[in-house]
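Visitor: no sequence on this one, just coordinates:
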């Protein structure tokens, strides 16, 4: 009941007890359903918002894992909340910077490898020309004109191949021709103390190779195997294909090595009292530097029987070598 002030009327509201009870019961029944509906709405909204935030973060995490595996091409997606977008953009900028730095490092390493190859190449037998010219002078004094002509001709061919227009890669045919001219000169110099033979499978002649990898091994065979021996020596050079690789074997029937010395050489200690072993180490380093650590030299030797040094590197044609160089 309520009194209306100005007119003095009484306003009376009447409610039946049964209706109040029915309304209360209906409200009690509806309230849990309403709360459940509100909870479902909250859960759905939370899930949507969570997915919108977490999905870009998961994508960013996947991009980071790809980078850990070495895949720098998968960039983070610039979606989601503003903070996540900024984080993804910064991550992508970081990846771009890393890729640029990696390209620079590869370029620098390639230049370094080229300079190292050139430096190693320059170390090959700087005394050889001096010794050969001395031999020529002595032969001129003894009127051995035919030997002088042969020596000078072989020397000119040898240096023509050595220069090879500044190319570090030549055909295996040219490399074996270079070895043949070297053997001619050394055979004259050592007064026919040894014979030699060169054999090559037809398939390997057009394969490419680093230049001047056979000649240091021939020199090593002469100095350490043939020259100290009292018997006439023989040097054999064979080139063949072995699967996807080229194998060149340089053998001599000289003094050979003891088992202990052979193990030292296989372990990389090729230095000796007579000669520094720079030539053999040079060949090993150049092959591994250019082709990879799985390639290089292997040694077999038996005392008083002789030594065989094998060179192994991948079989590539000259045109393939050009494409490889372009790719690098």
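Guide: Received, thanks. Please read all numbers here as calculations on a predicted model, not as lab measurements.

Visitor: okay, CA-based contacts and neighbour counts for the rest of this
Guide: Noted.

Visitor: hang on, residue 248 packs against residue 313?
Guide: No - taking contacts as CA atoms under 8 Å, residue 248 lies outside contact range of residue 313: 9.1 Å.

Visitor: gap between the closest residue to residue 11 other than its chain neighbours and residue 141?
Guide: Here the nearest residue to residue 11 in space, its sequence neighbours aside, is residue 2; by CA to CA, 6 or more residues apart in numbering that works out to 5.0 Å. With distances taken as CA to CA, to the nearest Å, residue 2 is found 149 Å from residue 141.

Visitor: Nearest to the spatial middle of this structure, which residue is it?
Guide: residue 292 (6.0 Å; CA atoms, centre = their mean).

Visitor: Use this one as the comparison:
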């Protein structure tokens, strides 16, 4: 006959059971979340390292190789500290922290691109021992620049993969929390069955923090990345909550940095575009003003001075990204007046803008680069009088700007290449046709696919460029 257990033994067995029920799931949860946190930290580290490598690719590769090509860096010194070897070592270091085939595949592509860079580097070294090495290496550097851009794009693709993995780990963590919460709920029921007086303690110290973590995981899964929890007293749950808070902070920071990066990219593009107004344009304009004064053509000198002043005032626009159609038209009119005075009878222009369209807001400096292209790559190469026409029309939802010229135009193969580059959008190659591709990129960054550029051209007859942007009555807020 089985001996009856004493009250002390019953409580002892119950306590052991409760201890087992409490410790085993907790131990499993710690292992589970420690692994998840470790994988997440590896992912964040990979993102940071990939961004550092991308920065090195963008800022150092071309500069270092050009230094070798131009002789500013000694060949022996460069071979001992090659930027290509540094990039390969950095990629191998990231490979050690990868766990998926997608990560490994993209890094293998990056390594193959680095192999291509190394081959170009070897050709540069070989050319340096031959005559006319600079011209040969100059051609190689064009290929190096393309390969470098490709490597930078691959690294950004790797960053996107890592961010997706981080999001996936977050979802896995949320699912694990649901399972763990159910297990802990069962533990609470068993513990309440054996020890009623521990109900309040368990509710305050375990159940409520778990419920909060579940709510937080659901909020994060809905995209509410601003949701945060206060740290509970229980050390394990405090560590888990702290990790979730940090994970949400890291995701928020990464998203904000990506948005800020796109905005700064757009800002830098307009600053670079403003810089395209070369010193030669300023010098030639000032020389023309001086010449007009010397010839006592005071009215023309005054007109040109006012046009030049107004042109630069609108270019700056007190740092604003958006100006009215009327101001944008005044900007190109000032530019054309300056060129008209300089070229005399060799250039004429016409601008047609309906009054009802002048108050719409548009992105500034989208027409001046197109006018500049029309003059310097179009009408400048013909013997007849150059003619530039700018028309502004509208549809129900869009404004349409048309810049046409009677210049040299483009051959069919050149036109096709320009159209293909425009189709690439923000990935356009700026090595040629900078103004046109820059305007296209800025339109896409600010307006999205609602805006666009179309180019039509016929060799020896002229070119027509059409810019379409959505109507905006009010000044859109800057990012």
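Guide: Received it, and whenever you're ready, just let me know what you need. Model, not experiment: these values are computed from the prediction.

Visitor: what about the helices in the stretch 1-150 of structure 1?
Guide: Remark: helices assigned in the stretch 1-150 of structure 1 by DSSP state H, counting those that start in this stretch are 17-68, 82-122, 128-141, 145-163.

Visitor: Any chance of CSV for those, columns distance to residue 222 of structure 1?
Guide: CSV is the format used below for the helices of the stretch 1-150 of structure 1 (distance: least, CA to CA, whole Å):
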stretch, distance to residue 222 of structure 1
helix 17-68, 53
helix 82-122, 21
helix 128-141, 13
helix 145-163, 18
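
Visitor: mind checking which of these is nearest residue 328 of structure 1?
Guide: Residue 328 of structure 1 lies closest to helix 82-122 among the helices of the stretch 1-150 of structure 1, at 7.6 Å (CA to CA).

Visitor: Mean deviation, that closest one versus structure 2?
Guide: Average distance, helix 82-122 of structure 1 versus aligned residues of structure 2 after superposition (mean CA distance after the TM-score superposition for structure 1): 4.5 Å.

Visitor: what's that helix packed up against?
Guide: helix 17-68, helix 278-291 (3 or more CA pairs under 8 Å, 6 or more residues apart in numbering; DSSP states H and E).

Visitor: Can you tell me which of the ones you listed is packed in deepest?
Guide: helix 278-291 (a mean of 19; mean count of other CA atoms under 10 Å).

Visitor: okay, that one sits on what stretch of structure 2?
Guide: Mapped onto structure 2 using TM-score structural alignment, helix 278-291 of structure 1 covers residues 434-447.

Visitor: what does the matching stretch contact?
Guide: Residues outside stretch 434-447 of structure 2 that contact it (CA atoms under 8 Å, 6 or more residues apart in numbering) are 262, 266, 269-270, 273, 363, 366, 369-370, 373, 421-422, 425-426, 428-430, 450-453, 469-470.

Visitor: Can you show me the helices along the stretch 51-200 of structure 2?
Guide: Using DSSP H, counting those that start in this stretch, helices in the stretch 51-200 of structure 2 cover 62-69, 75-79, 83-95, 101-127, 133-194, 199-202.

Visitor: Report the buried residues of the third one.
Guide: Put plainly, it is helix 83-95 of structure 2. For helix 83-95 of structure 2, the neighbour count (16 or more other CA atoms under 10 Å) marks 83, 84, 87, 88, 91, 94 as buried.

Visitor: could you dump those to CSV with distance to residue 474 of structure 2?
Guide: Shown next, in CSV, are the buried residues of helix 83-95 of structure 2 (distance: CA to CA, whole Å):
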residue, distance to residue 474 of structure 2
83, 49
84, 50
87, 47
88, 50
91, 48
94, 47
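
Visitor: From those, pick the one nearest residue 28 of structure 2.
Guide: So of those, ranked by how close each gets to residue 28 of structure 2 (CA to CA), first place is residue 94, at 29.2 Å.

Visitor: Structure 1: which residue goes with the closest one?
Guide: Using TM-score structural alignment, residue 94 of structure 2 sits opposite a gap in structure 1.

Visitor: so who does residue 94 of structure 2 touch?
Guide: Neighbours of residue 94 of structure 2 in contact, by CA under 8 Å, 6+ apart: 46, 49, 50.

Visitor: Please convert the residues you listed to CSV, extending it with distance to residue 163 of structure 2.
Guide: As requested, the contacts of residue 94 of structure 2 are arranged in CSV below (distance: CA to CA, whole Å):
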residue, distance to residue 163 of structure 2
46, 10
49, 13
50, 12
